[in-house]
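Undergrad: Quick check, what structure comes out for this input:
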Amino acid sequence: MRRTASPLSLALLGAGVFLLVLAPMLAWYVEPRAKRTPVDVDVTTVFTGTGSYFDTTEIRTVTSKRLTITRQVRGDVADSEKSGRAIWDVSTSVDTDATLPAADTHDSLQWTLERWVTDRRTNEPVHCCGEKPAFDGEAYLKFPFDVQKRSYRWWDNTLGSTVRLRFAGVRRIQGYEGYRFTGSVEPTRTGTRLVPGRLVGLPKRGQVLAEEWYANHGIELVVDRRTGRIVNAAIGPRKTLRAPGGKRDKVVLLDSRRLEFTPPTQRAQVELASGDSDRLELVGETLPVGGGAAGALLAAAGAVLVVRGREPRATTPVVAM
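TA: Predicted structure coming up:
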């Protein structure tokens, strides 16, 4: 008698083969394409801490004051889709209690507007689409996907150059583990500013081009390993003025040992990082591994049933009388 495969065996075999084909496609095709910097972002992060700043109303540096840095990142979806790049507009303000909340950003102690353009896959800077200012490095508002335990070149916009951040172990933020990177900036001249001579120790001169100097006591970033999202950031900026050719700081414009993400900002960043990381893990590891294992079992079971086949029902022969 000829054996025939049952519908169940064929269904099991088909499902198993489908899962075996789908599993590597998820890992090798879908997941890499899911690792793209998003363009529809609208995220606000807030740093707080204490420090000193030059009070223009009192014409002197005041100390031990609360400082707040507010950074808003908005993606330009239209330009991003047109160019194929990730285009983010970044507004950053530094405020004191007297200027927070500011009705106008120009009332802030300091305010900048930047346009950040990157390759969506590599996170490398792309010099197009109205980028301002031109920048370099591997990281700024985020790190590349699949962060490694190595040093990264982080762009410091105040310095106008990159800073080497070294891997410094792991740290938990709001219960979530990330890679920790640290660095600092030695005092560096960054430009000039026209000020009254008396401000920088030259009372006999009316106006002078004072030298602007910048340093950073310490930079600490905690980064989600899978997505490169920064879940906590702490910086220690110091901006000063020196007399032309001077060796010492004469005026402190801004100085803080540590300005750090507020707890609400940390929680929001952790939530975003955790959600994105879970989705990447699902399509890159969980589904391929689980689907491959299930596909192998189903295909094997279906193949066994197909080989064994099914006995057809016996029929009673008709005997001619």
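Undergrad: From now on I want contacts and neighbour counts done on CA atoms only, so please keep to that.
TA: Will do.
Undergrad: quick one: the strands in the stretch 101-250 of the chain?
TA: In the stretch 101-250 of the chain, strands defined by DSSP state E, counting those that start in this stretch lie at 110-118, 152-156, 161-173, 176-196, 207-223, 230-235, 237-242, listed in chain order.
Undergrad: One more, please, to line up against the first structure:
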Amino acid sequence: MRRVVGFVLLGLGVFAVALGLLLRFWAYPQLAKAPLDTKSTSVAEGTGITALVIKTVDGTPSPEVEDDLNVRSTTYVTGDLTQPEVKADGDIAAYVEAIKTVDESTGITINATVRELCFDRFSGEAVAPCEGQYVEVEKGKRETPTKRGVVQQPGLSFKFPFGVDQQDYRFYDLQVRKAVKAKYVGEDTIQGLDVYKFVMDVPNTRIGEEEVPGSLVDEPDEPSVDADLYYKGKRTLWVEPSTGVIVLGQQEMTQELVPPGKEPGEGTVVFNGTLRLNDKTVSDFVRQAEDAKSQLQLLTMWPIVMWIVGGVLAAVGLFLLFLGFGRGESGMADGVPPRERQPVGASG
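TA: Purely as a prediction, here's the structure:
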């Protein structure tokens, strides 16, 4: 009986260890991937914003800088399954991101951008080749890479990797068109969810040139002026570490038009303020992160439990088998028959 129990425990132990390995090294990589066919909407809001608003006066566009605006920025992200790099069981996803920022009181669009890129579904890093990648910050002027195999929008964009570490990462900044350092600054809690906090600081940087009316940059005698556009900003992201989901984002930014002969700080501020994801968006992202986190925990914590329990069961099973082989079921040494007891005084 002892041997039977030993074999059963040994088998259960080996099975538990094998199942744990299967969950951790096969099932987990299959689950820890960003979805291909995603659809999400997020809304960031800000008050007391200074922004350049293009109004129409007598049928003519009239740019004006206005203060104390309530601004809403809506971001739509959708998966593009038509790209050749995207396979049903593959590691590459392609997402399209469209952002529209409006003055809430008038509905006038302050700015709008569209972009597409391919990225690794586990690490979140942009990858190439990616035939469909582009950036469009001005309607009708789509920018694409000049060479095949170039990562146009390097770094992270839509999420952090699964299993975020307490370290710095590279995150793409659409304003300066490059990846900037997302510095890890500590832990935090958002709506009861434990998160990591990352901060990106971009110093005053020239990001382009705009032809604008001279009156807009304090040069009323000039009908138009080619002014440099400068940007500086601070972006803060709160990330659930198991899933890499960004549950809260906030961006403080300033844009300034600087005409020839002047320095940054002497021009016309055309945007200044802070946009932050609203409560509804944050609640949605927190719920998504919690759901994904609970699924991943089944594939990260349970394998450890299975390895421990399986190891104990296997060890006990081997111990019982060792005893069983060392001694017979009667408790005597194997191969030695028990002596027959005879009554006292009996003769052979």
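Undergrad: just to revisit the earlier point, out of the strands of the stretch 101-250 of structure 1, which is closest to Ala268 of structure 1?
TA: Proximity of the strands of the stretch 101-250 of structure 1 to Ala268 of structure 1 was assessed by Cα to Cα; the nearest stretch is strand 230-235, lying at 8.3 Å.
Undergrad: any idea how far that closest one is from the chain center?
TA: Between the mean C-alpha location of strand 230-235 of structure 1 and the chain-wide mean there is a distance of 10 Å, by Cα atoms, centre = their mean, to the nearest Å.
Undergrad: Check stretch 300-308 of structure 1 too.
TA: With Cα atoms, centre = their mean, you get 49 Å for stretch 300-308 of structure 1.
Undergrad: again with stretch 304-315 of structure 2
TA: On the basis of Cα atoms, centre = their mean, stretch 304-315 of structure 2 sits 34 Å off its chain's mean C-alpha point.
Undergrad: what number of residues lie near the counterpart of Ser277 of structure 1 in structure 2?
TA: Here Ser277 of structure 1 is matched to Lys293 in structure 2, going by TM-score structural alignment. Using other Cα atoms under 10 Å, Lys293 of structure 2 has 19 other residues around it.
Undergrad: Now do the helices in the stretch 201-321 of structure 1.
TA: Across the stretch 201-321 of structure 1, reading from the start of the chain, the helices by DSSP state H, counting those that start in this stretch fall at 263-281, 287-308.
Undergrad: Tabulate the ones you listed (TSV), appending distance to Glu212 of structure 1.
TA: Shown next, in TSV, are the helices of the stretch 201-321 of structure 1 (distance: least, Cα to Cα, whole Å):
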stretch	distance to Glu212 of structure 1
helix 263-281	31
helix 287-308	54
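Undergrad: Which stretch among those helices approaches Val208 of structure 1 most closely?
TA: By Cα to Cα (comparing all of those), the closest turns out to be helix 263-281, at 41.2 Å.
Undergrad: Now do the same for Lys141 of structure 2: its match in structure 1.
TA: Matched by TM-score structural alignment, Lys141 of structure 2 corresponds to no residue in structure 1.
Undergrad: How about Ala98 of structure 2?
TA: Structural correspondence for Ala98 of structure 2 with respect to structure 1 (TM-score structural alignment): Ser91.
Undergrad: about what we covered before: could you save the strands of the stretch 101-250 of structure 1 as CSV and add columns showing distance to Leu100 of structure 1 and mean neighbour count?
TA: As requested, the strands of the stretch 101-250 of structure 1 are exported to CSV (distance: least, Cα to Cα, whole Å; neighbours: other Cα atoms under 10 Å):
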stretch, distance to Leu100 of structure 1, mean neighbour count
strand 110-118, 12, 18
strand 152-156, 24, 19
strand 161-173, 27, 17
strand 176-196, 26, 17
strand 207-223, 24, 21
strand 230-235, 20, 24
strand 237-242, 19, 22
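Undergrad: of all the ones you listed, which lies closest to Leu13 of structure 1?
TA: Where the strands of the stretch 101-250 of structure 1 are weighed against each other on Cα to Cα, the nearest is strand 176-196, at 41.7 Å.
Undergrad: ok, residues contacting that closest one?
TA: 149, 151, 158-160, 163-172, 205-225, 231, 270 (Cα atoms under 8 Å, 6 or more residues apart in numbering).
Undergrad: Would you mind giving the strands of the stretch 101-250 of structure 1 as JSON lines with distance to Leu19 of structure 1 added?
TA: Formatted as JSON lines, the entries for the strands of the stretch 101-250 of structure 1 read as follows, by distance: least, Cα to Cα, whole Å:
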{"stretch": "strand 110-118", "distance to Leu19 of structure 1": "35"}
{"stretch": "strand 152-156", "distance to Leu19 of structure 1": "39"}
{"stretch": "strand 161-173", "distance to Leu19 of structure 1": "36"}
{"stretch": "strand 176-196", "distance to Leu19 of structure 1": "33"}
{"stretch": "strand 207-223", "distance to Leu19 of structure 1": "34"}
{"stretch": "strand 230-235", "distance to Leu19 of structure 1": "35"}
{"stretch": "strand 237-242", "distance to Leu19 of structure 1": "53"}
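Undergrad: Go through those and name the closest to Thr265 of structure 1.
TA: Using Cα to Cα as the measure, strand 230-235 is the one of these that comes nearest Thr265 of structure 1, at 8.1 Å.
Undergrad: Can you tell me what Trp213 of structure 1 aligns to in structure 2?
TA: So Trp213 of structure 1 corresponds to Tyr230, using TM-score structural alignment.
Undergrad: And for Trp28 of structure 1?
TA: With TM-score structural alignment as the criterion, Trp28 of structure 1 lines up with Phe25 in structure 2.
Undergrad: Surely that match forms part of a helix?
TA: Yes - assigned with DSSP: H, G, I helix; E, B strand; the rest coil, Phe25 of structure 2 falls within a helix.
Undergrad: That one and Phe122 of structure 2, how far apart?
TA: Per Cα to Cα, to the nearest Å, Phe25 of structure 2 is found 14 Å from Phe122 of structure 2.
Undergrad: quick one, which of these two is more surrounded?
TA: Neighbours around Phe25 of structure 2 and Phe122, counted as other Cα under 10 Å, are more numerous at Phe122. The numbers are 22 against 13.
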